[in-house]
Structure formats: structure tokens, C-alpha cells
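> sequence isn't available, so here's the structure alone:
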């Protein structure tokens, strides 16, 4: 009988990359599970949480064996602090979906806030005649073309979570997609789906508006915290801490308003679901602050962690806008980068001043440093756009080739 080969141990970099990717997936899937009250998505989040526990155990074991001197011990302590924060994020998402798994009725404000938040989630069915049919996800390049990421795919009774790059779309596939409103609208048209865009009807309540801001703040805090590590930026880490203070203020108002609402609320169990979500978001924001704390304390991070972040599904880059770039002088609204390129501008650095969460009316100038988030392909595309436009030189008697179509006009298939 042949000897069974033991599975080769993985590196710390591989473990950290998987932890980052897994916690990102869990945050998105948890929100989709709450929005659609979907038990299958909730169960997948719970499975991923078990996986995160295993990854954390492996990292702790390797850390115990790795430190050979005080300097290495300090670097590894920073890695463990960040890994623990990622685990805290995953624990919080698991607590969110526990509401769905226990069959509790979700408070309308939870769903209303999800529909008001910046990142939208939509169910999309691939219909007969759609240009998406028989295309692999890697061929469609949805994240870098229209800013849409496929979180889950249901084919018949089977769920594929997460879908792989070589997953081929078939008629009847139900996709759970996340992205900007414009990108999702394009994706809906391409799919041929009969499903309407999920929208918030009527005037939003204060609870919905505040909770939507808490959703957005917690997500932004996590992104900026990881960015501060990758870019070794104290300024980004300090902004995470300022956001934490803003979040705490919203948290106080949410609890106070919820307690006032309880006087008229007949279903207290439903109201409890709202407070449970608020508590989970608070834990996520605390975890982001824990990550940023490593930078604020001036700890030198082990190079393996920076490499791990650079290999994550969603990455961060700091890109300089050069003189002559086609983006120069245009507003973020005009560029619509989330839909046309698949990148999100998180920070603009101009003359050593930082503008966090820039609004749509902000105009880009040559010399700006932009901290952007997106897939590897989207970031490379954006870097190219930040360079001066190349002028075609034509020989006498030859016609210049036609200019390429704008990114916003490129097809997603």
C-alpha cells in the first residue's frame, strides 16, 4: 500500500492572504444574507468562519515557531494583532447571519440601510439570449470593466460560493452581485433579467440613514486600515482613528433612537435584530482601529504581510496623476471610475494635504496622489490612465488610426 503524502505546509504569506480574502467575502455575503434573508448564504458565512478559525490557529502555531530574536518577535506580534483583527471581523459577520439562521424577522431599517449604502447588492438572473451566456467570469472582467463583483452563484439547487474565475455562466444562473449603482444597472441589462433593481421606496428614516452611514464607515475603515499598512502611511491610520470617533457618535445616536422607538415597536424581537447588527458593525470598526494601531505605534511590519496584502483579491495602490493624463481636470462624477474602470478613489493627497472620501464634484489635478482600491487588473488599467496620453505619430500619406472608445462605452462581455 502506497504511503499517503502529507499536505505541504503553507507559508505565513499564503495564510494571511487567505484570511484577508475570506474576511472580505464574509462581510459582503453577510450583507447579502440580511438583505435577501437568505439562509444558504448565511450558512456559507458560518462555514467560512470555521475556516477562519483554522487559519488563525495555523498562524499562531507558525508564529510561536518563527521568532528567533526580539526584533522578529515584535514584527510577528504585529502580524498576530492584524490576524486577530481579521478574525474579529469574521466573528462579527457570523453573528450577523445568526439572525437569519435562527429565523428571526429582520427589522426593515436593516434592509433599508443596506439599500441606501454606497455599495449596492443585487440578485441577477442570466436569461436566454444574454451576451453573458457561456462566458467565463475571467473573460467578462466585470470588476475592471463595470466595477461589479460576483459574490455567489446559484445553479438549480446548488450554490457556488465564491464562484471561480473559470466558472462559465449558464441560462438560469442566479448571481448575487455587488458594485456601484451604475455598474449593476449595466449588468442587469446584459443579463436580460426580469428582476427589477432592488430600491428603497419612500423617505428614509433616521435609523436607516444612520445605519447606512455605519455600514459605509465600517467598510471604509477596514479598507483604509489595510491601506495604511500596505503604504506605511501614518496619515491613513490617523484617519481610521478619526473615523472610529465618528462611528462611536453614530453608534450612540443609533442606540438612543432605537430605545425611543421601542415605545411604539410591537415586535421587540425584530427590534433586537437591529441592535444586533449595530453591535456587529461596532466590532468591525474596532477591528479596523486595531489594524491601524500597528502603524500608529510605529511598529515595523514583517515584509511577508505586505506581500500578502499585495496578493489579495482586492488590492490598494497609491498612484500619481501625471501632467497630460486624460483624467486631469475632470471630476470624479465625470470619470465615473467605479463603473468605467472598476476602481474606488478612497483618498486624494494634494500638496501634503489629505482629502478622505472625496465627493463626486472633486476635480483631479496633475500631481495628485490617489489612493485607490480595486482588482489587480483594474489598478493596472487605472495606472495607465494616469499617465500622459500617447500621441500617435503617422507617416506622410497615412491616416491616423481611430481613437479607442471611452472606457465607459466598453462592453462587459
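Cool, got the structure. Here the structure is a predicted model, which means the values were calculated and not measured.
> CA atoms for contacts and neighbours, from now on please.
Noted.
> downstream neighbour of the longest helix anywhere in the chain in the secondary structure list?
The helix of greatest length in the chain, counted in residues with DSSP state H as the criterion, is given as helix 70-101. Toward the C-terminus, helix 70-101 is succeeded by helix 108-116 as the next helix or strand (DSSP states H and E).
> doesn't residue 364 make contact with residue 350?
No: no contact is recorded between residue 350 and residue 364 when judged using CA atoms under 8 Å, the distance being 9.6 Å.
> and the nearest residue to residue 356 once chain neighbours are set aside, how many neighbours?
On the basis of CA to CA, 6 or more residues apart in numbering, the spatially nearest residue to residue 356 that is not a chain neighbour turns out to be residue 347, at 4.6 Å. Around residue 347 there are 19 other residues, counting by other CA atoms under 10 Å.
> and for stretch 25-40, what's in contact with it?
Contacts with stretch 25-40, where a contact means CA atoms under 8 Å, 6 or more residues apart in numbering, come from 41-42, 45, 48, 89-90, 93-94, 96-97, 100-101, 106, 110-111, 114, 121, 151, 159, 176, 178.
> swap the cut-off to 6 Å and go again
If you take CA atoms under 6 Å, 6 or more residues apart in numbering as the criterion, stretch 25-40 is touched by 41, 42, 45, 93, 97, 111.
> mind listing the helices for this structure?
With DSSP H as the criterion, the chain has helices spanning 12-36, 39-66, 70-101, 108-116, 137-140, 142-145, 181-191, 206-230, 234-261, 268-296, 303-310, 332-335, 337-340, 376-385.
> what is the neighbour count of the residue lying closest to residue 124 once chain neighbours are set aside?
Excluding the flanking residues, the one nearest residue 124 by CA to CA, 6+ apart is residue 175, at 5.0 Å. A total of 23 residues lie near residue 175 under the criterion other CA under 10 Å.
> put this beside the first:
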């Protein structure tokens, strides 16, 4: 086996460098956010380079978990009151460590299942996924040419995340890297801003996920009605499972940072939903395995589903800590103030600017304010993906992620009466 096709080996040396608890927590949160994008991009594009980057972050989170525990042991003053304040930090560190393990396992599926990208591309249809990961080619005349990815402000100005740049088969992750003509941008975001970015890049080609030589032989014979029917069920539930598990991470950490018991309860509700979805997909995959020529092609997908369940369990573990009444240590608030994004929970009021508008209409920047709706609860039903024609109603509970600096503007759009000047 060539060196390129071998999984990276664990680092055997760790040099101790003291960090404050605040810096450790902030770095753990930032690394987990990046790992989510890298892991799902790895299986989407069949990239071992992305899988290796995910693995490096997993190793760093292991180091940070050690530092976190070491700092707590070193500085713990003793007593029940202090111990109760530190308990949520210990649980958070343990849970983030477990989430990083699961995300790394998802990414490394590319090493055990070479065709996983073809299967994931079939499943991750653009009409199903709330925030798809796509490739966009920088064509002549694009305004990004000559800018660094940091100066282009993809998130704040264009509402998308730039995960990586691919240049002549080399994957580049440096935030200070300059964008050149013919670079391939790996982008994550909602369909509307992604489509707008394609226009800015002068990329008029249809959406494509192939990087390098595409595989010609399909894994599944979708002309077979039995296979097609079973695959459609798996597709629907797979998108829900991956999206909900990612949402649970954001919500669990938000519940912890802000001691929000309602958000914590939302996470536990989602965990119950995940249990049912996982059982359904596992059963459907076993049924599908009887219909395909090479059942081994489905092992990577089963591993991804199992890892998503581990992510959901770890997120629920964080949420349970809040429900039990543990108060977060002040250091958590200090750490979250230095992060660039925040999760907010707001109910749509009678005088809301969102009332009666479609999801497509709310893509306008005057309402969006850089925020992405990650979940909506209407009565007793959770909704995680939205068609362009979806209409928002009074009483809808919105859970959104966006820039800290525009949070009050967004709240005033959703519930003007509550947040009027």
C-alpha cells in the first residue's frame, strides 16, 4: 500500500504548553466547528487529504482535553460549591473529545470504502440538504482573484463558509492563502448564497462534486424499483441524521455556555428522535444489502450512521448536565465572548417581520443578518430543512446560528415587541 493510501499514525509525543482554561475551551469549540466541515467534506469528495486534516484536529482535541483536566486538577480549590461549578467544564471536555473521535471516524471512512464519495453524493441531493457542501471554480474576472481567503470575508459578506481551496490536486487550508484563477473553492452554505457566489466566481457550469477523474460505474442500480424505493428512505433519513447530529452539537454547547435549560431540553428531544432514525436506517441498510451485488459498499455508510449516533449521545450528555441544575463556571462566558458566532432561540411574534414570509424571501440580507436557521419547532414538531416555499408562522420557535455583532438586529426582526428600543 502506498504512503498516500495509509491512515496517519497517532502522534507519540506531546509537548506540554500551559494554556488558560478560557483559551482551551475557545480552541476546543473552534476545532470542533472546523472538524464538522472537514469530516463531511472528506466523504463528499473522497478526499484522504481532508480526512488527514480531520485526524490532526482530533489529535489536538485529545491534547486540549488533557490540558483541560490538568488545569482543573492543578487549580481546583476544593469544596462542593467549586466542584459543582467545574463539573460542566469536565463534562464538556469529555463530550467534545468523544465528538472529535466520531467525526474523525466519519472522515476516515474514505480509507476503508473507496467509493463512499459516490454514495454520499447520491444521498446528499441539493434539494434535501439544508447546507450542502459544493465545489465552485474561480473563473477569469472573479473579484476574489488576488485576495486572501481571510480578506474575502466569505462568511460575513456572502453567507457561506470556505472550507478549503483545491489547486492542481493540492488541498490548501491556510486562511492567509491567496485565491487564484482556476482554484476550486470547497464551500458550505444554503442554496441561495451558494448560487450567488457561483455567479460572482463566473462559474456557470452545473453543480458538480467531482474533483479529478469521476468514477463511471454506479454503486447502486437505481433503475431497479426495489433498490430505488429503499434508497429513497435511506436518503431521507441519512440527511436528517447528519443534520440533527450537527445541530445537537451547536445547541448543546449553547445550552452550556448560557445555562439555557429550554435549549438543553430541545437537545434531549432530538436525541430521542435520533434513536428512532438510527434504527430505521440500520434496518433499511440491511434490507438494501440483500439487493446489491457488493454489500461491502454499504459498510462505510453504516459506520457514518453509527458515528452520528455517538455524536448525538455526547451532545445529550452535555445537555443533561444543564437539566440537572449545574451552573456553568464564569470562564465559559468569557470563552464564548471571544467566539465569532452565537446560537440564539427566539419565538416569532405577531408583529414579526418574518410573519407570512417564505424561506426564500428571508434570504434577503435585511432579514437574514448573517444568521442561519438550524432548527424550527412548530407546536410539537421539529423541522430541520426548509423548502423555498416554506412559510413562517406566529409562534414558530426559531433556533439560529450567526454573528455575535448582529444578534440584536436579528432578534428585532423575529420578535420586535420583545426587543424594541
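Received, thanks. These figures come from a predicted structure and were not determined experimentally.
> what TM-score comes out when they're superposed?
The pair, once superposed, lands on a TM-score of 0.81 when counted by TM-score structural alignment, normalised by the length of structure 1; 379 aligned residues with a CA RMSD of 3.3 Å.
> coming back round to it: so which of residue 350 and residue 364 of structure 1 has more stuff around it?
Neighbours per residue (other CA under 10 Å) separate residue 350 of structure 1 from residue 364, with residue 364 holding more: 19 against 15.
> quick one: map residue 237 of structure 1 onto structure 2.
The equivalent of residue 237 of structure 1 in structure 2 is residue 264 (alignment by TM-score structural alignment).
> tell me, how many neighbours does its match end up with?
27.
> can I get the helices of structure 1 in a markdown table including distance to residue 164 of structure 1?
Below are the helices of structure 1 laid out as a markdown table (distance: least, CA to CA, whole Å):
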| stretch | distance to residue 164 of structure 1 |
| --- | --- |
| helix 12-36 | 13 |
| helix 39-66 | 15 |
| helix 70-101 | 21 |
| helix 108-116 | 26 |
| helix 137-140 | 8 |
| helix 142-145 | 13 |
| helix 181-191 | 18 |
| helix 206-230 | 23 |
| helix 234-261 | 32 |
| helix 268-296 | 27 |
| helix 303-310 | 20 |
| helix 332-335 | 30 |
| helix 337-340 | 22 |
| helix 376-385 | 16 |
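> need the winner for burial among the ones you listed.
Mean neighbour counts were compared across the helices of structure 1 using mean count of other CA atoms under 10 Å; the top stretch is helix 142-145, at a mean of 26.
> how close does the counterpart of residue 183 of structure 1 in structure 2 sit to residue 308 of structure 2?
With TM-score structural alignment as the criterion, residue 183 of structure 1 lines up with residue 193 in structure 2. Residue 193 of structure 2 sits at a distance of 27 Å from residue 308 of structure 2 (criterion: CA to CA, to the nearest Å).
> then residue 239 of structure 2?
Applying CA to CA, the value for residue 239 of structure 2 to residue 308 of structure 2 is 11 Å.
> residues near residue 188 of structure 2, how many?
When neighbours are counted by other CA under 10 Å, residue 188 of structure 2 registers 22.
> enumerate every residue touching it.
Taking CA under 6 Å, 6+ apart, we find residue 188 of structure 2 in contact with 132, 133, 160, 161.
> go with 8 Å
Counting by CA under 8 Å, 6+ apart, residue 188 of structure 2 makes contact with 37, 131, 132, 133, 134, 160, 161, 162, 163, 194.
> among those, which one sits closest to residue 284 of structure 2?
Top of the list for closeness to residue 284 of structure 2, among the contacts of residue 188 of structure 2 and by CA to CA, is residue 132 at 23.6 Å.
> count the neighbours of the counterpart of the closest one in structure 1 for me.
Mapped onto structure 1 by TM-score structural alignment, residue 132 of structure 2 lines up with residue 120. Neighbour count of residue 120 of structure 1, defined by other CA under 10 Å: 21.
> mean shift of the longest helix of structure 1 relative to structure 2?
Compared with structure 2 after the fit, helix 70-101 of structure 1 shows a mean deviation of 1.3 Å (mean CA distance after the TM-score superposition for structure 1).
> do stretch 24-35 of structure 1 as well
For stretch 24-35 of structure 1, the mean deviation from structure 2 after alignment is 0.9 Å (mean CA distance after the TM-score superposition for structure 1).
> equivalent range in structure 2 for that stretch?
Residues 33-44 of structure 2 are matched to stretch 24-35 of structure 1 when aligned by TM-score structural alignment.
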